[in-house]
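**Q** I would like the atomic coordinates for the input below:
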Amino acid sequence: MKALTWHGKGDIRCDSVPDPKIEDDRDVVIKVTACAICGSDLHLMGGFMPTMESGDILGHETMGEVMEVGRAATRLKVGDRIVVPFTMSCGECRQCKWGNWSCCERTNPNGKMQAEQFGYPLAGLFGFSHITGGYAGGQAEYLRVPFADVGPLVVPEGLSDEQVLFLSDIFPTAYQAAENCGLKGGETVAIWGAGPVGVLAVKCCLMLGAERVISIDTVPERLALARQAGAETIDFGDDSVQEQLMEMTGGKGPDAVIEAVGMEAHGADTMAQKVSSAVMAATVSMERPFALNQAILACRPGGIVSMPGVYAGQAGPVALGVFMNKGLTLKTGQTHMLRYMKPLLERIENGEIDPSFIISHRSTSLEDGPELYKTFRDKQDGCTKVVLKPHG
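**A** The predicted model follows:
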């Protein structure tokens, strides 16, 4: 089959690789009908994630038709149309029973390696390095889905692939980020990053009762999409973000902030920040928490910092003194997918939201994948989200 594979920093290829097969009784194999390139995939492309190996198959936003079913995967049958969550959950360990699905203790076969860095093993992830399990990803014609008796969501008739595909990751991720803001109604939320997660977080915050959402980015197409989603916007390339936020909120500041950028944030307001950002940009091993520091500074005292932005290891200087003295609360983590997939599917069915509005680029050939990775990374051609349909 054809699949998009990683061969080093900046080197994504469309290769011919062996077809997947049932390896465990809880597996299914699907024919991939739609998959997407995620902002997290760009971290892999940039060489920021350790333990990637040449030839690894990428992708963790995937859905498709069940072709084969392992004997223990009795919840699914051949022909079912399913959305596959990017995290894997066994459904049996204490974390799964607590509902902490992304902290599953059993689905990462390389958990010992991960525990050396994080202290504990966490859930296995599709297409996201060997420290998270070494599982093949879903930017391919076919995908083996382990623990399929627990995670995948069966899609009802009448909904298109594009309407439900993002239930695999970014829609639940955006919703968890908004939920972590502790909204009760009437709040102002500021969101750093108007990529796919940031824009969907605008929608989710408004659904959960926020009165105002302010989106912060500098790419015109992304800012336009955030406004379409219902946000006011700030271009961080113009003036001090802090000054603009204080002016927009009458000096009160946002009640909660969402950092939806992650480890590759760029920018600075002060000379000290500019020097720090430049040093970190030249050091691959040091992740850049500039957006996080801006969010910490901007959040009103006693507020909440929600961080769906991905970090893999050590980050550069973080404003912990500001965080502590302002009495802020930080909420973060990989998304507990099984909490959100079914309720958000119901919101789509009810017509409350159609997440497909963020898609800018589509292709029916995986051969286009390497160039589309570059287009998405470089924010060219108005690219906000890429969807691939490997079988046309």
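**Q** CA only for contacts and neighbour counts going forward, please
**A** Will do.
**Q** Not counting its neighbours along the chain, what's nearest the residue nearest the centre of the chain?
**A** A centroid search over the chain (C-alpha atoms, centre = their mean) returns I170, at 4.8 Å, as the residue closest to the centre. Using C-alpha to C-alpha, 6 or more residues apart in numbering and skipping residues adjacent in sequence, the residue nearest I170 is V197, 5.5 Å away.
**Q** I have a second one here; can you model it like the first so I can compare?
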Amino acid sequence: MLADIFPTGWHCTELAGLCPGESIVIYGAGPVGLMAAHSAMIKGASIVMVVDRHPDRLRLAESIGAIAIDDSKSSAVDRVMELTHGVGADRGCECVGYQAHDPEGQEHPNMTMNDLVKSVKFTGGIGVVGVFVPQDPAPQDPLYKQGEIVFDYGLCWFKGQTIGTGQCNVKAYNRQLRDLIFTGRAKPSFIVSHELGLDEAPAAYQHFDARDDGWTKVILKPAA
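**A** Down below sits the predicted model:
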């Protein structure tokens, strides 16, 4: 986890500009999104909200003190606004990427970005670590064939929001995060659902890719 997901989740909160005492909403409760939530808790966020629709992932978010928001049951934006008394979250994290989709499975590459613009307050900050690519060889959205999305830039500009984006420089964070684990301040292992031998890797990848319930993070042990 120090080689990828924990530093990337931490990086997303850095891109968003999170400070102690601020509220933050995280779209996506996969491994990176959960690590962003864990990072926000460590950094002293006042409210951590996590948006997803997989019950097992939302339960993990709740297990570390975050507020789980199931966007298959109601509007995530409305719930964020309700929890922040109509102001919006101070910060937001995009941990989904261009394969974001609605509860019916229809892909909308712009969905989480536009929801973040609506969810985050005026002058708030948004961090983006979900993967967006210049070309999509098999897009459900024709516009995204060229890596383009319909983005609500007018509202983003009007609200004076800042957006930080880009891949994580893991080496910029992993030593500090290692020490947080060593001292007991950070426990990223809470997301691990299975520890398997290497011969079980293909089936494990299939379960994880299908978002099967209970398959949140797999550790492979070649000697097992």
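**Q** what's the TM-score here?
**A** Superposed pair, TM-score by TM-score structural alignment, normalised by the length of structure 2: 0.89. Supporting alignment: 212 aligned residues with a C-alpha RMSD of 1.7 Å.
**Q** Tell me which residue of structure 2 matches up with the residue nearest to the centre of structure 1.
**A** In structure 2, I170 of structure 1 lines up with I5, judged by TM-score structural alignment.
**Q** and its match, what does it touch?
**A** By C-alpha atoms under 8 Å, 6 or more residues apart in numbering, the contact list for I5 of structure 2 reads 31-32, 35.
**Q** picking up where we left off before, sticking with the residue nearest to I170 of structure 1, tell me its helix or strand.
**A** helix 196-207 (DSSP states H and E).
**Q** And I82 of structure 1, by the same measure?
**A** Here I82 of structure 1 is assigned to strand 81-84, by DSSP H and E.
**Q** Q176 of structure 1 too?
**A** Q176 of structure 1 is part of helix 170-179, with elements assigned from DSSP H and E.
**Q** what angle separates that helix from helix 196-207?
**A** Computed with axes from the mean of the first three to the mean of the last three C-alpha atoms, to 10 degrees, the direction of helix 170-179 of structure 1 lies at 50 degrees from that of helix 196-207.
**Q** Superposed on structure 2, what's the mean shift for helix 170-179 of structure 1?
**A** Aligned to structure 2 and superposed, helix 170-179 of structure 1 gives a mean residue distance of 0.9 Å (mean C-alpha distance after the TM-score superposition for structure 1).
**Q** Residues touching the helix or strand following that helix, excluding its own?
**A** Next in sequence after helix 170-179 of structure 1, counting helices and strands by DSSP H and E, comes strand 188-192. Applying C-alpha under 8 Å, 6+ apart, the external contacts of strand 188-192 of structure 1 come out as 198, 201-202, 205, 210-217, 253-261, 291, 295.
**Q** ok, now stretch 384-392 of structure 1?
**A** So stretch 384-392 of structure 1 is contacted by 32-38, 139-141, 195-196, 221-222, 358-366, 369, 372, 376 (C-alpha under 8 Å, 6+ apart).
**Q** circling back: the helix or strand following the strand holding I82 of structure 1 maps to which residues in structure 2?
**A** Later in the chain than strand 81-84 of structure 1, the nearest helix or strand by DSSP H and E is helix 94-98. Taking TM-score structural alignment as the measure, structure 2 aligns no residues with helix 94-98 of structure 1.
**Q** Report the buried residues of helix 94-98 of structure 1.
**A** Buried residues in helix 94-98 of structure 1, defined by neighbour count with 16 or more other C-alpha atoms under 10 Å: 95-96.
**Q** Check which element follows that helix along the chain.
**A** With DSSP H and E, the next secondary element past helix 94-98 of structure 1 is helix 111-118.
**Q** Which positions in structure 2 sit opposite the following helix or strand past that following helix in the alignment?
**A** As assigned by DSSP H and E, the chain's next helix or strand after helix 111-118 of structure 1 is strand 142-145. Following TM-score structural alignment, strand 142-145 of structure 1 has no partner segment in structure 2.
**Q** packing partners for strand 142-145 of structure 1?
**A** Under the contact criterion of 3 or more C-alpha pairs under 8 Å, 6 or more residues apart in numbering; DSSP states H and E, strand 142-145 of structure 1 touches strand 28-37.
**Q** Relative to structure 2, which residues correspond to the strand it packs on?
**A** Against structure 2, strand 28-37 of structure 1 falls on no residues (TM-score structural alignment).
**Q** Which other helices and strands does that strand contact?
**A** strand 61-69, strand 142-145, helix 161-164, strand 386-388.
**Q** right, so of the ones you listed, which gets closest to Y311 of structure 1?
**A** strand 61-69 (18.5 Å; C-alpha to C-alpha).
**Q** residues in structure 2 aligned with that closest one?
**A** Aligned by TM-score structural alignment, strand 61-69 of structure 1 corresponds to no residues of structure 2.
**Q** One more: stretch 201-219 of structure 1?
**A** Going by TM-score structural alignment: stretch 201-219 of structure 1 matches residues 36-54.
**Q** Assign the aligned residue in structure 2 for G369 of structure 1 to helix, strand or coil.
**A** By TM-score structural alignment, G369 of structure 1 lines up with A201 in structure 2. Per DSSP: H, G, I helix; E, B strand; the rest coil, the secondary structure class of A201 of structure 2 is helix.
**Q** Same check on the one 4 residues further on?
**A** With three-state DSSP as the basis, Y205 of structure 2 sits in helix.
**Q** Out of the helices and strands packed on strand 28-37 of structure 1, which is closest to F323 of structure 1?
**A** Closest of those to F323 of structure 1 is strand 61-69, at 33.3 Å (criterion: C-alpha to C-alpha).
**Q** How far away from the center of its chain is the closest one?
**A** Its chain's average C-alpha position is 20 Å from that of strand 61-69 of structure 1, according to C-alpha atoms, centre = their mean, to the nearest Å.
**Q** Give the other helices and strands that that strand contacts.
**A** Judged by 3+ C-alpha pairs under 8 Å, 6+ apart, strand 61-69 of structure 1 is in contact with strand 28-37, strand 81-84.
**Q** now the angle between strand 28-37 and it, please.
**A** 170 degrees.
**Q** Sort out which residues of strand 61-69 of structure 1 are buried, please.
**A** 61-69.
**Q** Repeat that for stretch 301-316 of structure 1.
**A** Neighbour-count burial for stretch 301-316 of structure 1, counted by 16+ other C-alpha under 10 Å, picks out 301, 303-312, 315-316.
**Q** now swap in stretch 327-341 of structure 1 and tell me
**A** 328-338, 340-341.
**Q** Sort out for me which of these are in strands.
**A** The strands, defined by DSSP state E, take in 329-332 from those.
**Q** Any chance of the residues you listed in TSV with distance to W6 of structure 1 as columns?
**A** Compiled in TSV, those are given as follows (distance: C-alpha to C-alpha, whole Å):
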residue	distance to W6 of structure 1
T329	37
L330	33
K331	31
T332	28
